[in-house]
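J.: kindly generate the corresponding structure for this input.
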Amino acid sequence: MNAPGDPPRRIAIVEDDAHLRRYLCEVVDADPRLEVAFTEGDFVGATRRIDGCPVDLWLIDLQLPDGNGADLVRRLKAGGDVKCLILTVLGDRTSVIAALDSGADGYLLKDTDPAALVGSILSALDGYAPISPQAAHFLLDLYQQDVRKARPTPGDAALSAREQEVLRLFSRGLSYREAAGILDLSTHTVRDHVKAIYRKLSVHSRAEAVFEARQLGIISASD
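T.: Here you go, the predicted structure:
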């Protein structure tokens, strides 16, 4: 965030619609913490500016008449540490994922109100990743899919009978020493079983192991 007396942060605007380009200039210049570095209406014009005047953040449309905004983001990111925000009418899943895969620091829709737009620019400059709610929906869906893929299935887990016994005792709150005594094993052997359980269930604690085992039906909720 700009401190009092700091120069305004310089914003490049790449947008092919002249009316919207003027509007974005007005929004940016209305905030004393920001100023427009330059504007361009196409991909080629924007690439010619990359090595020119310094820019703190690029505000880029996805659909340019001679190229894709995501490709421009890739070129900018390959050349240095610069912030890039996508500003587009496209709120579909494919566009969101393609833009963020390119390295964009945020994804905003063009109906974002002026105050929210300025706030998002400042947020991106501070290292955050502003995302329009419509775009965030797709990211949440992807995250949930990844979690489901990462979670082992009962077949993947394949806990031995002894490992299941150890888990059932842990689910009742027993310690390593107590579990070892009931199973007539050494504490060291119980620890070896626990390591195998953690590996198979992709967890890092007894509580997580018990939770995952119940979710997978390896042990019952009453255990």
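J.: C-alpha from now on. contacts and neighbour counts both.
T.: Will do.
J.: contacts for stretch 58-67, please.
T.: With contacts defined as CA atoms under 8 Å, 6 or more residues apart in numbering, stretch 58-67 is touched by 11-16, 41-44, 68-70, 82-88, 90, 99.
J.: second chain to compare with the first, below:
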Amino acid sequence: MSIRVLIADDQAVSRQGLRMILGSQPDIEVIGEAIDGLDALGQVERKRPDVVLMDIRMPRMDGLEATRRLRDDPAVQVIVITTFDLDEYVLEALRAGAVGFLVKDSTPELIIDAVRVVHRGDALIAPEVTRRLLAQFTAAAPARAGDPALDELTPRERDVLLGIAAGRSNAAIAATLDLEESTVKKYVVRMLAKLGLASRVQAVIFAYETGLVAPGDGPRAG
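T.: Next comes the predicted model:
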């Protein structure tokens, strides 16, 4: 079955460009275009896409607010794609529940891959954005060191969290831990629920903010 994609952007040229890129793929179907966040919410309700490509700056309702309102819908994955790769936009988008962040000048190959990756249940952030975010986490002291929620995780759930924070896919985590990929997916769901997180990306942020992992040092023992 095709991956059903909704494009939300107030600029017609951007929507058309994304439609051309994604529509060229046999496994991706663009099922609609929304002109702002409010329109996107309505179309999500009616058309039930698998993935939403969401711009940030839009009239009536911006992409960040629309993403927050979709956060509790597990069937819909949001990739924020915007002209502005400012750090505050990135962090706000990820905390709002987006599972991916791309800039609009990303290559067609990266945009196509992002849709496939998030549909599989993984997360994707543009490499140049990831580097800046890790540098930012390195410079800032952990805000939630010793979070008691970590004590609720089983050893396997903690291993899965460390794998996600290291940027590994479910398949890569499964290979590392000698588990079935379907088993890893179950651990991911349970781990996110225990930590009160909405997505893998939020799990990465949590891992860095609590000091569980440190950029450049790899996962910390414990």
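J.: one step back: so which of the contacts of stretch 58-67 of structure 1 are in helices?
T.: Among the contacts of stretch 58-67 of structure 1, the members falling in helices (DSSP state H) are Phe43, Val44, Gly69, Ala70, Ala99.
J.: what span of structure 1 lines up against the longest helix seen in structure 2?
T.: Secondary structure of structure 2 read by DSSP H shows that its longest helix is helix 181-195. With TM-score structural alignment applied, helix 181-195 of structure 2 matches no range in structure 1.
J.: again, but for stretch 47-66 of structure 2
T.: Against structure 1, stretch 47-66 of structure 2 falls on residues 53-72 (TM-score structural alignment).
J.: for the matching stretch, buried residues please.
T.: 55-64, 68-72 (16 or more other CA atoms under 10 Å).
J.: superposed on structure 2, what's the mean shift for stretch 137-147 of structure 1?
T.: By mean CA distance after the TM-score superposition for structure 1, the fitted stretch 137-147 of structure 1 averages 3.3 Å away from its aligned residues in structure 2.
J.: name the residues of that stretch that are buried.
T.: Going by 16+ other CA under 10 Å, stretch 137-147 of structure 1 has these buried residues: Phe138, Leu139.
J.: once you drop chain neighbours, what's closest to the residue nearest to the spatial centre of structure 1?
T.: For structure 1, the residue sitting closest to the mean C-alpha position, by CA atoms, centre = their mean, is Leu139 at 7.2 Å. In space, not counting the residues next to it along the chain, Leu139 of structure 1 is nearest to Ile97; the distance is 8.0 Å by CA to CA, 6 or more residues apart in numbering.
J.: give the aligned equivalent of the one you found in structure 2.
T.: Alignment note (TM-score structural alignment): Ile97 of structure 1 maps to Leu91 of structure 2.
J.: repeat that for Leu34 of structure 1.
T.: Checking TM-score structural alignment: Leu34 of structure 1 goes with Ile28.
J.: for that match, give me its contacts.
T.: Counted by CA under 8 Å, 6+ apart, Ile28 of structure 2 has contacts Ser2, Ile3, Arg4, Val5, Leu22.
J.: which of those count as buried?
T.: Here, 16+ other CA under 10 Å leaves Ile3, Arg4, Val5, Leu22 buried among the contacts of Ile28 of structure 2.
J.: now distance to Gly218 of structure 2 too, for those residues, in a markdown table please.
T.: Below are the buried ones among the contacts of Ile28 of structure 2 laid out as a markdown table (distance: CA to CA, whole Å):
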| residue | distance to Gly218 of structure 2 |
| --- | --- |
| Ile3 | 34 |
| Arg4 | 36 |
| Val5 | 35 |
| Leu22 | 35 |
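J.: of the buried residues of stretch 53-72 of structure 1, which belong to helices?
T.: Using DSSP H, the buried residues of stretch 53-72 of structure 1 in helices are Gly69, Ala70, Asp71, Leu72.
J.: quick one: which of those residues is nearest to Val118 of structure 1?
T.: Gly69 (20.1 Å; CA to CA).
J.: any chance you could map the strands in structure 1?
T.: Using DSSP state E, the strands of structure 1 run over 9-14, 34-40, 57-60, 63-64, 67-68, 83-88, 106-109.
J.: the longest one vs structure 2 - mean distance after superposition?
T.: Overlaying structure 2 shows strand 34-40 of structure 1 at a mean distance of 0.6 Å from the equivalent residues (mean CA distance after the TM-score superposition for structure 1).
J.: now do that strand against strand 9-14, angle only.
T.: Counting by axes from the mean of the first three to the mean of the last three CA atoms, to 10 degrees, strand 34-40 of structure 1 points 30 degrees away from the direction of strand 9-14.
J.: and strand 34-40 of structure 1, how far out from the chain middle?
T.: The gap between where strand 34-40 of structure 1 is centred and where its chain is centred comes out at 28 Å by CA atoms, centre = their mean, to the nearest Å.
J.: repeat for the last one
T.: When distances are taken as CA atoms, centre = their mean, strand 106-109 of structure 1 is centred 13 Å away from the chain's centroid.
J.: that strand maps to which residues in structure 2?
T.: If you align by TM-score structural alignment, strand 106-109 of structure 1 falls on residues 100-103 of structure 2.
J.: do the same with the first one
T.: Per the alignment by TM-score structural alignment, strand 9-14 of structure 1 matches residues 3-8 in structure 2.
J.: have a look at how far, on average, that stretch is from structure 1.
T.: Mean deviation for stretch 3-8 of structure 2: 0.4 Å (mean CA distance after the TM-score superposition for structure 1).
J.: all set, thanks.
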